[in-house]
Each structure stands twice: as structure tokens, then as C-alpha cells.
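**Student:** need coordinates for the following:
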Amino acid sequence: MNTPESITHSCVIYALRCLINMNIPLNQGCLTPCHIFIPKNTILNPSDFVAVCGSTISGQRVTDVILKCFNICAASQGCANSFGWGRGGKDPYTGKVSPGFATGEAIGGGVGAMENYNGASVCNVHCTNTKTTDIEILETRTPILITKWCIRRGSGGDGRWKGGDGATREIEARVPLRVSILSERRIYKPYGIKGGSPGARGENYWYRLQSDGNYIVTKMGGKEIIQIKAGDRVQINTPGGGGYGSRTDK
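**Tutor:** Here you go, the predicted model:
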């Protein structure tokens, strides 16, 4: 979760440009009126002696917090759902390097609702402004099949304006692979505001193929690295966005 101080500065600039109805240039001058104080040796301003994660998780959460302070937007999915797979590389125990590959993607989720706005579904928000790789590219260049790629219907929070739905992304390995997931909001739901309901929390599953053709399903944590066999599947269900306002509001 540790992230460089510059990530928080970027989130402040981003939030200002979202909140102010002006064409603000994207430069350091945006922060001249702002006084940003981040205590040292904290998650958002770590020492030089710890590992950092970068923007894929902390940047999403910082942006949600800033927008919540202005009471303007419900929580979005809150992470990039960084999903990756590959094989080979350096063995951490023997030091031996084997040929292989690695690939990764950021999977979209639900966007938090706002006044007069139902959140978008399956969208990378805030600092994770990327598109998902085409299925044909992944299946051609890596030994996997995309067995499910759809909107996770009903995962957005209810309210006068509804939060966006998350996504379901499932892959099947054609050879043994190392699979990783770096995700958030697998325990706490993306919150709604002003009476809106929270979005659904994310869920990660490992389907292990058995000799009789059935699967044993294992629920994965938010941050995992696993070794899967050919025929196994991994399913990532991303969080929905929070809802805005109560349905009874007028």
C-alpha cells in the first residue's frame, strides 16, 4: 500500500480538475493554492527503506477520499484489479532463470454515482485510465482462453442514482501458469453517500480442474500469487460503484 508522495499530489490535481468547471492546465501550477501536508514514514509518504506499490491501489483510494470530503461522489471500485499471468523467469530459491513471458491487465469496475449521474459500468476510473486488451490478442499471444468476460449485473449500489456495475473476467490456462492478482475492496464495500447503498465487494476465485471434469472452487484473497495447472480457471469479479441519494429523496 506504500506509495510515493507524488501520487497524492497527482490525485489532488485530478480531483481539482474534476471539481472545477474550468479548463485547468495539467501542471504544477495547479497546486500553488494548495497546502499538502503528509506526515513522514506513513503509507502516503514512506521512508526510503520500504517497498512501494505505486498508484494502482493507493491512488484510487486517495481520490475516493478527496471526493468524499466534498460529499460529491460515491466510492468507485477503488483499485485497478491488476490481473497477471506468465511463466518462467528467475527462481527465487535457486536463482536459475528460465525462458518465459509475463502479461498483465487492469480490469474495470463500477464508477460511483453522483447527482444526476448513474455510474458507468466496467470502467477504469481515476488514475487507472486504461482499456482492457482485446480477447483475440490475449488468446493469440498467451496460452490462455477467456472463458467469461461480462458485466457483473446488480453489483452497483442502489440509490436515487445507481452506482455502476463491476465486471467478471475469467481465464482458463492451457499450460501451467503463475497467476497474480493485486486488488482491493474484497472485504469492505465501496460506500454510497447521501443515503445511497454501497456497491458489491470484489471476489476472486480459483477453479481447480479435477480428473472427473468437475472443479474445486477456492476463494482467493485480494492479493495472491498462485501456480495453476492446464485446465484450471481463475475468475476475477470486480467491485461495483456506490449509489448516491435515497430513492425517497425528492
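**Student:** switch to C-alpha atoms for all contacts and neighbour counts from now on
**Tutor:** OK.
**Student:** so residue 61 sits in a helix?
**Tutor:** Yes. Counting by DSSP: H, G, I helix; E, B strand; the rest coil, residue 61 is located in a helix.
**Student:** tell me how many other residues surround it.
**Tutor:** 20 (other Cα atoms under 10 Å).
**Student:** ok, residue 70 next?
**Tutor:** 9.
**Student:** same check, this time on residue 247
**Tutor:** When neighbours are counted by other Cα under 10 Å, residue 247 comes out with 13.
**Student:** what about it, which SS state?
**Tutor:** coil.
**Student:** quick one: it and residue 160 touch, right?
**Tutor:** Yes. With contact defined as Cα atoms under 8 Å, residue 247 counts as touching residue 160 (4.5 Å).
**Student:** name the nearest residue to residue 206, ignoring sequence neighbours.
**Tutor:** Excluding the flanking residues, the one nearest residue 206 by Cα to Cα, 6 or more residues apart in numbering is residue 234, at 4.6 Å.
**Student:** do you know how far the one you found is from residue 152?
**Tutor:** With distances taken as Cα to Cα, to the nearest Å, residue 234 is found 16 Å from residue 152.
**Student:** contacts for the top helix by length along the chain, please.
**Tutor:** Criterion DSSP state H: the longest helix present in the chain is helix 5-19. Outside helix 5-19, the residues within contact range by Cα atoms under 8 Å, 6 or more residues apart in numbering are 23-24, 26, 30-31, 36, 38, 44-46, 54-55, 59, 62-63, 66-67, 126-127.
**Student:** rerun that using 7 Å as the cut-off
**Tutor:** For helix 5-19, the surrounding residues in contact (Cα atoms under 7 Å, 6 or more residues apart in numbering) are 24, 30, 31, 44, 45, 55, 59, 62, 63, 67.
**Student:** quickly check the residues you listed for the two that are furthest apart.
**Tutor:** 24 and 45 (26.5 Å; Cα to Cα).
**Student:** isn't residue 241 right next to residue 78, touching?
**Tutor:** No. Residue 241 sits out of contact with residue 78 when judged by Cα atoms under 7 Å, with a separation of 8.7 Å.
**Student:** here's the other one to compare against:
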Amino acid sequence: MFNGTGAEVWGNLNAPRAITLSALIYCLRCMVGHDVPLNQGCLTPVQVIVPPGSILDPSETAAVVGGNVLTSQRVVDVVLKAFQVCAASTGCMNNLTLGEEDWGYYETVAGGSGAGPGWHGASGVHTHMTNTRITDVEIAERRYPLIVRAFSLRSGSGGRGRWNGGDGVTRELIFRRSMQVSVLTERRAFQPYGMNGGEAGARGLNLLQRADGRIINLGGKTSVKAFAGDKYIMNSPAGGGYGLPTDEDINKEDKVYSEFLQRGSVYEYKSAQESV
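**Tutor:** Below is the predicted model of the structure:
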């Protein structure tokens, strides 16, 4: 299934085979028309081909933290796009870590989910392989030397289409003393794709604003020293849109989707598409 996957990488984006299989099981459970128990038996009918020594099945000594939180999302994108299920979502867990020698704080920030045939994407949510919730503002500010300056939806950032992608979020943190700031994110260069004519969602952006007003683009992955008064700004990626918003497409999609609702699985939805 994953023939042609590249070799394991020097950095930490390698995904253990178990993570690759977990992403695959997740996709299969999303696409079938009934509840499926969460166990290895899900894959009994499926022949899984993952080249040993690749980024999706690396050696035992490979670094893998980014594989858990980023590459797993890429696997989901590949599978769902192959089956034309829905547009891309935020595409990563938007990881942020802060700390000094004697303490550390780690949070994941939500984004937008992709739209699909019959639904708009949700805004400000964790998607796919993410199963975390962010710390309450009151707790974060009480326990750590930071101020949550803003936390809101990025209005209009979702891709437009017959069904619109969900909006990402904006989060701003002001640091009350010096600390190390690290980001591990994706979709900062490439936008979450739309599908079947839908527009792409807005890409993410990580910024560090120094206390003197200077703004620095941190890119997708880095670790920097921040000082008292500095502000970190995250704009998380949005979801892609689905379908063209024309009368002809609306009529066609409505007809196909009505059959999909009656049958209830992606496989049957695809069959309905082919019959239109």
C-alpha cells in the first residue's frame, strides 16, 4: 500500500510501524458504514505493505516523536485523499513546548477540519490522530509564567466551496520571564488542500514578536530563546473546502449525497457518485 515510501530520515519525523497502522485503522473505521471494534482484527482483510527501513517503518534507533504527532496526520491525508473522502484538515497537532531547566509546559493547538460531501468543516477543533485538549486559560496562567493574550477563531480562514472548510485559530502568549520556546508543526508552507473544486484552507504561521516590536517568522519547526515581554503568535491551519458552489454542482452533489445518507458508508457514496 505504501510502496515507494522514502527512507527513514535523520530528524524525528519517522513514524513507527505501530503508528502507521493506527492511522490506517482510524481511516478504515471512518470510512465503513457501521461501528467497528478498535483492535488489530480491523486489518485482517487488508494487505498492508510498508517498506522496512522507511519513514513509516524505521529502524529501532530512529527518532520518532514527530512521527507520532505529525507524520501520522500525513498518513491520514494520503488515505482519505486516495478515497476522495473529504478535504484536508489542519494536518498536524500544532505542538508548542515551553520551559526552563526545572519545568516544562506542552500544549497542542486546534485548527480547522476539512469539508466533505454534505458537511461543512468544524472550526477550532483537533482532528484525526489528535486526541488531546488544550489547558484551560486560567490554569495555564496560574501555573506558568505566561499570559494568554488572545485565543480565537481565524474568521474566514477555511477554504470556500459547496461546503466550507473549518476555520483555524489564533493564539497569543506573552512570556513573563525568559524561557525556551519550541514549535513542531506542519502546513506552514503548503495549504490544506480542497477537494472536487473546493478551495484550500489558510496555511499556518508561527511568529515571535520581541518586546521591542520586532516580529520573527519561526517557520514550522524550531527552538528559540524567548525573553520577558516577548509574545508568541500561532495561526493554526484551516480546513479545505469541498465542491464548487455552482447550481449544477449543488444539484448533483445533493442527489448523490441523498443516496449516501440512505446507505451510510463512503464505499456506497462512491458507488452513488459513479451512477450519477
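**Student:** the more surrounded of residue 234 and residue 152 of the first structure?
**Tutor:** Here residue 234 of the first structure and residue 152 are compared on neighbour count by other Cα under 10 Å; more neighbours surround residue 234, at 26 against 22.
**Student:** mean shift between the helix or strand harbouring that one and the second structure?
**Tutor:** Here residue 234 of the first structure sits within strand 233-237, counting by DSSP states H and E. Its aligned residues in the second structure lie a mean 0.6 Å from strand 233-237 of the first structure after superposition (mean Cα distance after the TM-score superposition for the first structure).
**Student:** residue range for that strand in the second structure?
**Tutor:** The alignment of strand 233-237 of the first structure onto the second structure (TM-score structural alignment) covers residues 231-235.
**Student:** the matching stretch: how far from the chain's middle?
**Tutor:** For stretch 231-235 of the second structure, the separation from the chain centroid amounts to 18 Å (computed by Cα atoms, centre = their mean, to the nearest Å).
**Student:** return the residues in contact with the spatially most central residue of the second structure.
**Tutor:** Among the residues of the second structure, the one closest to the centroid is residue 91, at 2.4 Å (Cα atoms, centre = their mean). By Cα under 7 Å, 6+ apart, residue 91 of the second structure lies in contact with 73, 74, 186, 187.
**Student:** now which residue in the first structure aligns to it?
**Tutor:** Counting by TM-score structural alignment, the partner of residue 91 of the second structure is residue 78.
**Student:** distance of that match from residue 139 of the first structure?
**Tutor:** For residue 78 of the first structure, the distance to residue 139 of the first structure - Cα to Cα - is 28 Å.
**Student:** residue 154 of the first structure too?
**Tutor:** Distance from residue 154 of the first structure to residue 139 of the first structure, by Cα to Cα: 29 Å.
**Student:** so what touches the helix or strand hosting residue 251 of the second structure?
**Tutor:** Residue 251 of the second structure is part of helix 247-263 when elements are defined by DSSP H and E. Applying Cα under 7 Å, 6+ apart, the contact partners of helix 247-263 of the second structure are 117, 118, 162, 268, 269, 272, 273.
**Student:** among these, which pair sits farthest apart?
**Tutor:** The span of the contacts of helix 247-263 of the second structure, defined through Cα to Cα, is set by 162 and 268 at 20.8 Å.
**Student:** onto which residues of the second structure does stretch 115-130 of the first structure map?
**Tutor:** Using TM-score structural alignment, stretch 115-130 of the first structure pairs with 117-132 in the second structure.
**Student:** wait, I meant stretch 2-14 of the first structure
**Tutor:** Taking TM-score structural alignment as the measure, the second structure aligns residues 14-26 with stretch 2-14 of the first structure.
**Student:** one more: stretch 140-155 of the first structure?
**Tutor:** Under TM-score structural alignment, the match for stretch 140-155 of the first structure in the second structure covers residues 142-157.
**Student:** pull out the buried positions in the matching stretch.
**Tutor:** For stretch 142-157 of the second structure, the neighbour count (16 or more other Cα atoms under 10 Å) marks 144, 145, 146, 147, 148, 153, 154, 157 as buried.
**Student:** again with stretch 244-264 of the second structure
**Tutor:** For stretch 244-264 of the second structure, burial by neighbour count (16+ other Cα under 10 Å) applies to 244, 253, 256, 257, 259, 260, 264.
**Student:** and stretch 32-44 of the first structure, how far apart are its ends?
**Tutor:** The straight-line separation of the ends of stretch 32-44 of the first structure (Cα to Cα) is 20 Å.
**Student:** please apply the same query to stretch 191-210 of the first structure.
**Tutor:** Start-to-end span of stretch 191-210 of the first structure (Cα to Cα) is 39 Å.
**Student:** neighbour count: residue 24 and residue 45 of the first structure, which is higher?
**Tutor:** residue 45 (19 against 13).
**Student:** can you give me the distance of the nearest residue to the more buried one once chain neighbours are set aside to residue 54 of the first structure?
**Tutor:** Spatial nearest neighbour of residue 45 of the first structure, chain neighbours left out: residue 5 (5.0 Å); criterion: Cα to Cα, 6+ apart. Here the criterion is Cα to Cα. By it, residue 5 of the first structure lies 10 Å from residue 54 of the first structure.
**Student:** just residue 117 of the first structure next, same as before
**Tutor:** For residue 117 of the first structure, the distance to residue 54 of the first structure - Cα to Cα - is 30 Å.
**Student:** check residue 228 of the first structure too.
**Tutor:** For residue 228 of the first structure, the distance to residue 54 of the first structure - Cα to Cα - is 27 Å.
**Student:** which of the two has more neighbours?
**Tutor:** residue 228 (22 against 16).
**Student:** wait, doesn't that one sit right on residue 176?
**Tutor:** Yes. Counting by Cα under 7 Å, residue 176 is a contact partner of residue 228 of the first structure at 5.6 Å.
**Student:** now do the shared contacts for those two.
**Tutor:** With Cα under 7 Å, 6+ apart, residue 228 of the first structure and residue 176 have no common neighbours.
**Student:** where exactly do the strands run in the stretch 151-276 of the second structure?
**Tutor:** Listed in chain order, the strands of the stretch 151-276 of the second structure (DSSP state E, counting those that start in this stretch) span 169-175, 179-184, 205-209, 215-217, 221-226, 231-235.
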